[in-house]
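Student: Sequence first, predicted model second:
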Amino acid sequence: MRVMVVRCWLIYLILHLIDKGSLQDPLEIEGVVGDSVILPCSYKERVLNPDERNVFWRYNTHKNVYDIEKGKEVTEDQDAVFKDRIESFPLEYKNGNFSIKLNHLRFTDNGEFFCYISKVERQYNLRLTVRAPPPTLSPPKPTADSRSSSMKTQQDGIVNFLIAVLEFFVLHYF
């Protein structure tokens, strides 16, 4: 009897975890250093009352990214690495949209982000990959050496031209 209770409890726990999305593959998000990304999180099954709008954003399970409690932002316990870099969309909370925008991306932002909507026990997992910006194709800046060598080339060209003109006159008129 005891073994059967333990098995039923384990099956219930596994089904509960699967239902809540805890075992889901994280959504892959890519960004570029210095840019911004939207980290999506929404609940559309029903309209949440303001008292039910409790959402907790975490980075690598322990750093506090952003909290929404009863539909209001709470940043007192926000980790210093995210201070002044997070934007949310309070007008969208009533629609179940608790997405945030992470600005001024850094390589150290690579990792797992979690959005947990507590009253409905829904969790979203996101994996952010931050890459370097693509190289710019700007022309190389001239240096003192390159300017003098290009001037030398121009002078050599003028000298060669004058020699050719002089040879022309010598051959045709003398």
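Tutor: Arrived safely.
Student: contacts, neighbours, all on C-alpha from now
Tutor: Will do.
Student: Find the centremost residue of the protein, please.
Tutor: Taking Cα atoms, centre = their mean, the centroid of the chain lies closest to Gly31, which sits 3.1 Å from it.
Student: What are the buried residues along the host helix or strand of that residue?
Tutor: In this structure, Gly31 is located in strand 27-32 according to DSSP states H and E. Going by neighbour count (16 or more other Cα atoms under 10 Å), the buried part of strand 27-32 is Ile29, Gly31, Val32.
Student: helix or strand right after it?
Tutor: Counting by DSSP H and E, the next helix or strand C-terminal to strand 27-32 is strand 37-39.
Student: got another, please set it beside the one above:
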Amino acid sequence: MLWMCLCVIVFLPISTRCSTGPFHVVGPGHVLHAVAGEDLVLPCTLKPSISAEGMTVEWFRLNYHTAKPLVHLYKDYRAQNDNQIQSYKGRTSLFQDDLKNGNVSLKLSQVQLSDEGDYKCYIQSEIYDDDNLVRVIIRGIGQAPLLSLEDNADDRINLVCESGAWKPKPSIDWLDHEGRILNAEPPEELSDAQGFTVKRQLTIHKNDTKRFVCRVSQMDSRIDTKVTKEAMVQIPSKKKYNFMVSA
């Protein structure tokens, strides 16, 4: 009797989601610094460089004041940001074309001072997950000083200098035409979500026909960088004042 053996080979589709073994989520390894108004990329990649297209990519804030601090969620091959923190609406995105290479970095557009903090990049496949921490520091470089003045009844003039949107808090000084710091009123300070606003008044005699400079300086020890902005007023013999601003 002749026996025949029939072999059937069945090819089963292999899901890229199931085929992903252990991986590591790698962050930048250092604190990220940005200036308010800039765009910022929070680097995050998979090692080895496997595709993240079929995975869940979740970016969220740590130690945030809301119960669900979602910054960006990619799941089932698309962004799903219905529960995103309101202040991030329309400002977050992934590098969609580079997900296949394991790039799960987050692009944050037009950063705000409130964006400063710790972020977690959490990646999950069907069989494995990992995360990494990214710390972000946002600096506010404020506005050019705004000068105003008013005449006093006792033959004096009040010069007022004000500048806002700074972080960290700057110093503010009045200087004479030779660059010497003058004895002005104590500075006033206000802090809100837009940063620090500083204001300072200098009182002079009406016959002081000289140049006066308001200088606002910020020293950020976190990155060892100093920024200075100045505004100048020229007091003439006649009541016609000249203002100049330099950044």
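Tutor: Nice, I can see it. All values reported here derive from a predicted model rather than from experimental measurement.
Student: Got a TM-score for the pair?
Tutor: The TM-score (TM-score structural alignment, normalised by the length of the first structure) is 0.61; 128 aligned residues with a Cα RMSD of 3.1 Å.
Student: still on that earlier bit, quick one, what contacts the aligned partner of the residue nearest to the centre of the first structure in the second structure?
Tutor: The equivalent of Gly31 of the first structure in the second structure is Ala34 (alignment by TM-score structural alignment). Ala34 of the second structure makes contact with Leu40, Val111, Val136, Ile137, Ile138, Arg139, according to Cα atoms under 8 Å, 6 or more residues apart in numbering.
Student: three-state assignment of Arg58 of the first structure?
Tutor: Secondary structure, DSSP: H, G, I helix; E, B strand; the rest coil: Arg58 of the first structure is strand.
Student: Verify the contact between it and Ile68 for me.
Tutor: No - look at Arg58 of the first structure against Ile68 with Cα atoms under 8 Å: they stay out of range, at 11.8 Å.
Student: what about the helices in the first structure?
Tutor: Secondary structure of the first structure (DSSP state H): helices at 2-19, 144-173.
Student: Export the ones you listed to TSV and append columns for mean neighbour count and distance to Tyr93 of the first structure.
Tutor: Shown next, in TSV, are those (neighbours: other Cα atoms under 10 Å; distance: least, Cα to Cα, whole Å):
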stretch	mean neighbour count	distance to Tyr93 of the first structure
helix 2-19	11	23
helix 144-173	11	59
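Student: With distance to Glu73 of the first structure as new columns, can these be given to me in CSV?
Tutor: Conversion of these to CSV gives the following (distance: least, Cα to Cα, whole Å):
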stretch, distance to Glu73 of the first structure
helix 2-19, 28
helix 144-173, 56
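Student: do you know which of those helices lies nearest Lys44 of the first structure?
Tutor: Ranking these by their distance to Lys44 of the first structure (criterion: Cα to Cα) puts helix 2-19 first, at 15.6 Å.
Student: about what we covered before: superposed on the second structure, what's the mean shift for the strand holding Gly31 of the first structure?
Tutor: On superposition with the second structure, the mean distance recorded for strand 27-32 of the first structure (mean Cα distance after the TM-score superposition for the first structure) is 1.2 Å.
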